[in-house]
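In: attaching a predicted model along with its sequence, questions to come.
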Amino acid sequence: MARPNLQTVEVSECWQSLCARQDLVPNSGVVAWMEGAQVALFYLPGEQEGRQLFAVDNHDPLADANVIGRGIVGHLGGSLVIASPLYKQHYRLEDGTCLEYPEQRLRVWPVRLAGDVVEIGLG
């Protein structure tokens, strides 16, 4: 059975291995270390349209804590979001924008599955 292509729409010239597919937890977040940054990975295999794999900064700028990977995934205002576990503000997984505080945002990275390897875009 063929696996769906989970590559993001974003283009990156340089891809780096980050973890294995088996490290991902469906419909939840896991955190990986990449070049001094904590990256929260969200694997959403149940999403029928669009991307199923997202990489955002694990650092919540409002709470000043590394907790985003423990947030709750959901839909709000037509967007796929992650709710911060501390103050419950919502960040769009697509672009990192905070819905309640637009001046706050999470860094996002292009991410894809290359076989059984999760790769993150560096450039």
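Out: Looks like it arrived, so ask away.
In: all contacts plus neighbour counts: C-alpha atoms, from now on.
Out: Noted.
In: give me the buried stretch members for stretch 112-119, please.
Out: R112, L113, V117, V118, E119 (16 or more other Cα atoms under 10 Å).
In: who are the packing partners of the one helix or strand the last one maps to?
Out: Assigned by DSSP states H and E, E119 belongs to strand 117-121. Secondary-structure packing of strand 117-121 (3 or more Cα pairs under 8 Å, 6 or more residues apart in numbering; DSSP states H and E): strand 15-20, strand 111-114.
In: also this one, for the comparison:
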Amino acid sequence: MNVCAFDVLLPERGVAALLGDVQIALFRTHDGEVFAIGNQDPFSGANVMSRGIVGSRGDVPTVASPMFKQVFDLRTGACLDDPSVSLPVYPVTIRDGQVVVGSGDH
């Protein structure tokens, strides 16, 4: 599903979008990669991941929840602070300048 134009995603920022009836969070990293994860913070239940702090741990692109600051791997959705918790991840491609997000997997 086309979600938005690539150019509207600012580096190191997130935005929320609806993918069907599911809220997702899209992130564009400083090197231009785009990731899509579930927008619901699994620790608080709030739909706030798109407002998280984008960063990295080593070579792992991450986002820290704005609620309780747990850090998640943007590639896999795994919580780096609690390995028993993860976010859904969605495949992303850039096609003709558009961000295309596919169906999710856990």
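Out: Yep, that arrived. Keep in mind that what you see is a predicted model, and the values were worked out from it rather than measured.
In: need the helices and strands packed on strand 117-121 of the first structure in CSV (columns: distance to H90 of the first structure).
Out: CSV is the format used below for those (distance: least, Cα to Cα, whole Å):
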stretch, distance to H90 of the first structure
strand 15-20, 25
strand 111-114, 21
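In: wait, which of the ones you listed is closest to Q89 of the first structure?
Out: strand 111-114 (23.5 Å; Cα to Cα).
In: corresponding residues in the second structure for the closest one?
Out: On the second structure, the counterpart of strand 111-114 of the first structure by TM-score structural alignment is residues 92-95.
In: how far does that stretch sit from its chain's centre?
Out: In terms of Cα atoms, centre = their mean, to the nearest Å, the centre of stretch 92-95 of the second structure is found 14 Å from the chain centre.
In: same deal with stretch 36-56 of the second structure?
Out: 7 Å.
In: what of stretch 59-74 of the second structure?
Out: The answer for stretch 59-74 of the second structure is 9 Å, by Cα atoms, centre = their mean.
In: if we can go back for a sec, what mean distance separates the strand holding E119 of the first structure from the matching residues in the second structure?
Out: Strand 117-121 of the first structure, aligned to the second structure and superposed, deviates on average by 0.9 Å (mean Cα distance after the TM-score superposition for the first structure).
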